[in-house]
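Engineer: Whatever this is, show me its structure:
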Amino acid sequence: MIKTGLIWSGLAIAAMLGSLAWAWSTLPAGVDIPVHWGPNGQADGFATRDKALLILAILPASALFTSVLLAAAPYLDPFKENLRRSRQAYTAIWAGSMVLMAALTAGIALMMIRGASGATDSNEFVRFVMAGCGVLFVIIGNYLPKTRKSFFLGIRTPWTLTSDYTWEKTHRLVGPLYIVAGLIGIVIAFAMSGIWLVFSFVGTVLAVSLFGVAYSWWVWRNANDRDEGADYVV
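Structural biologist: Here you go, the predicted model:
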């Protein structure tokens, strides 16, 4: 599990460093480089070449930090054995996150280079980012029902962490809902534009997440294996 995840991380970070090197060798000095784009796809933040490269470097650094955290999690989680049994889900989500970050880095590097030559519209890039997020949520939703109780994976509420029954019921229902949310995200990524594209996808995912939290409490109320009382500490 950890070895496979680190391989994916290594490949993704190498690709991200490649994107950074591409931007470093291509971006001209003395011009404003776009570093931020609004929901409508228009550049609304600019910086010097050096600052733009520094901002781009945050992404591989973040991927490295995330990889270290994910590699350490199996040793830190109180439910180590459960996390080991959920290794397929853990590895898939780890790999999917790394691939998405690598694609995001390449896309931002491309938009910086295009912006340096005068282009300011990145609406198509925003679409692909949203579609990529949709694919990641399809992956997450597919594996959620196969997970076991863990502090680092899944829908972690006081109720799912204190009842195996609640954990299983919640993830069996919310997993398919995340798949639906991901598919909706992929569709609206190419069917909508502007700020509504972002709001629609984020709103759908947030609604599913909040439903999962509420549903876990509702199931927990009647769970026979729930832990509660003054002696229990989450």
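
Engineer: hey, let's count contacts and neighbours off CA atoms from now on
Structural biologist: Fine.

Engineer: quick one: the helices in the protein?
Structural biologist: Using DSSP state H, the helices of the chain run over 2-26, 49-76, 80-85, 87-116, 123-143, 164-191, 195-220.

Engineer: Nearest to residue 40, out of these?
Structural biologist: Counting by Cα to Cα, residue 40 lies closest to helix 195-220 out of the helices of the chain; the figure is 5.4 Å.

Engineer: Could you pull up the residues touching the spatially most central residue of the chain?
Structural biologist: With distances taken as Cα atoms, centre = their mean, residue 97 lies nearest the centre of the chain, 5.4 Å away. By Cα atoms under 8 Å, 6 or more residues apart in numbering, the contact set of residue 97 is residue 136.

Engineer: let's go with 10 Å and repeat that
Structural biologist: 8-9, 12, 63, 66-67, 91, 103, 132-133, 136 (Cα atoms under 10 Å, 6 or more residues apart in numbering).

Engineer: can you name the two of the residues you listed that are farthest apart?
Structural biologist: Between any two of the contacts of residue 97, the greatest separation by Cα to Cα is 19.4 Å, found for 67 and 132.

Engineer: Please provide the structure for the following sequence as well, for comparison with the first:
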Amino acid sequence: MPDNNNSENNQIITRPVLFISIALCVINLTVGAVVYPHLPEKVPTHWNFAGEVDGWGSPFQGAFLIPLIMIGALVIMYFLPKIDPKRENYFKMGKAYSGIALVMMLFFTVLQFGSLGSILGYFSINNVPKVIMLGVGAMLAIFGKYMGRLKHNYFAGIKTPWTLANEEVWRRTHKMAGPIWVVGGILMMAVGFIPAQYKLGLFIAIMLALILIPAAYSYMIFKKLEGKR
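Structural biologist: Now for the predicted structure:
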């Protein structure tokens, strides 16, 4: 386990990923500042599954909300491991935690450019939900790729009473859940191309499967291991 301050401060999220993530935050803030004077008085901030705008906000929200969320997410991901009682396990994850952080930053960047591009008329505003669905699906699939590498901790991963109580349950649950999340992510991307009337139901079904299947599996494994004692 790393025992020096430099390692603890810099290797949970690797330096290259931290640099890229900060750069993406700066780029998105800069883009927001550049387009802010050109935004209308009301900008779309939310779309339904049919591609219709059902939420509006101020130009400030349109330009800066996503970059501010990015900054908040990066700060949280950087500092949470430092207060996690299992913080030493983050060093055993290899590049998995860093990969998840980078994927989140890229996802928010896609959202920022997609929403601003539609507001400014570079492409149809009705395409934004499709972009979001593709981004969510890709993010879930990549999370699934890293799932099996996540070590026992209190912040990142599938946290049920049974995975948190037993490291072996955690390990088996994440090993099982990884491929399911990859498949779920691919299916989610496909949902972006189907007729609007089916999107909400399929979105909910996929998300429930990604949550409930690993949760039920963790319970069964926990009971099985407890029965051997």
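
Engineer: on that earlier part again, take the helices of the first structure and write them to TSV, including distance to residue 32 of the first structure.
Structural biologist: Listed next are these as TSV, based on distance: least, Cα to Cα, whole Å:
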stretch	distance to residue 32 of the first structure
helix 2-26	14
helix 49-76	7
helix 80-85	47
helix 87-116	7
helix 123-143	19
helix 164-191	29
helix 195-220	24
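
Engineer: right, so of these, which gets closest to residue 152 of the first structure?
Structural biologist: Residue 152 of the first structure lies closest, by Cα to Cα, to one member of the helices of the first structure: helix 49-76, at 6.8 Å.

Engineer: just to revisit the earlier point, can you put the contacts of residue 97 of the first structure in a markdown table and add distance to residue 1 of the first structure?
Structural biologist: Shown next, in a markdown table, are those (distance: Cα to Cα, whole Å):
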| residue | distance to residue 1 of the first structure |
| --- | --- |
| 8 | 11 |
| 9 | 12 |
| 12 | 17 |
| 63 | 17 |
| 66 | 15 |
| 67 | 12 |
| 91 | 6 |
| 103 | 23 |
| 132 | 23 |
| 133 | 23 |
| 136 | 19 |
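
Engineer: Which one (most neighbours) among these?
Structural biologist: Sorting these by how many neighbours each has (other Cα atoms under 10 Å) puts residue 9 first, at 26 neighbours.

Engineer: residue in the second structure matching it?
Structural biologist: When the second structure is aligned by TM-score structural alignment, residue 9 of the first structure is paired with residue 21.

Engineer: against the first structure, where does stretch 162-178 of the second structure fall?
Structural biologist: Mapping stretch 162-178 of the second structure onto the first structure (TM-score structural alignment) gives residues 159-175.

Engineer: The residue nearest to residue 154 of the first structure when sequence neighbours are not counted: neighbour count?
Structural biologist: Spatial nearest neighbour of residue 154 of the first structure, chain neighbours left out: residue 144 (6.3 Å); criterion: Cα to Cα, 6 or more residues apart in numbering. Using other Cα under 10 Å, the number of residues around residue 144 of the first structure comes to 26.

Engineer: residue in the second structure matching residue 144 of the first structure?
Structural biologist: Per TM-score structural alignment, residue 144 of the first structure is aligned with residue 147.

Engineer: which residues touch the equivalent of residue 101 of the second structure over in the first structure?
Structural biologist: Alignment note: residue 101 of the second structure maps to residue 94 in the first structure; criterion TM-score structural alignment. Shown in contact with residue 94 of the first structure (Cα under 10 Å, 6+ apart): 1-2, 4-6, 8-9, 66-67, 70-71, 88, 140.

Engineer: separation between residue 94 of the first structure and residue 153 of the first structure?
Structural biologist: Distance, residue 94 of the first structure to residue 153 of the first structure, using Cα to Cα, to the nearest Å: 10 Å.
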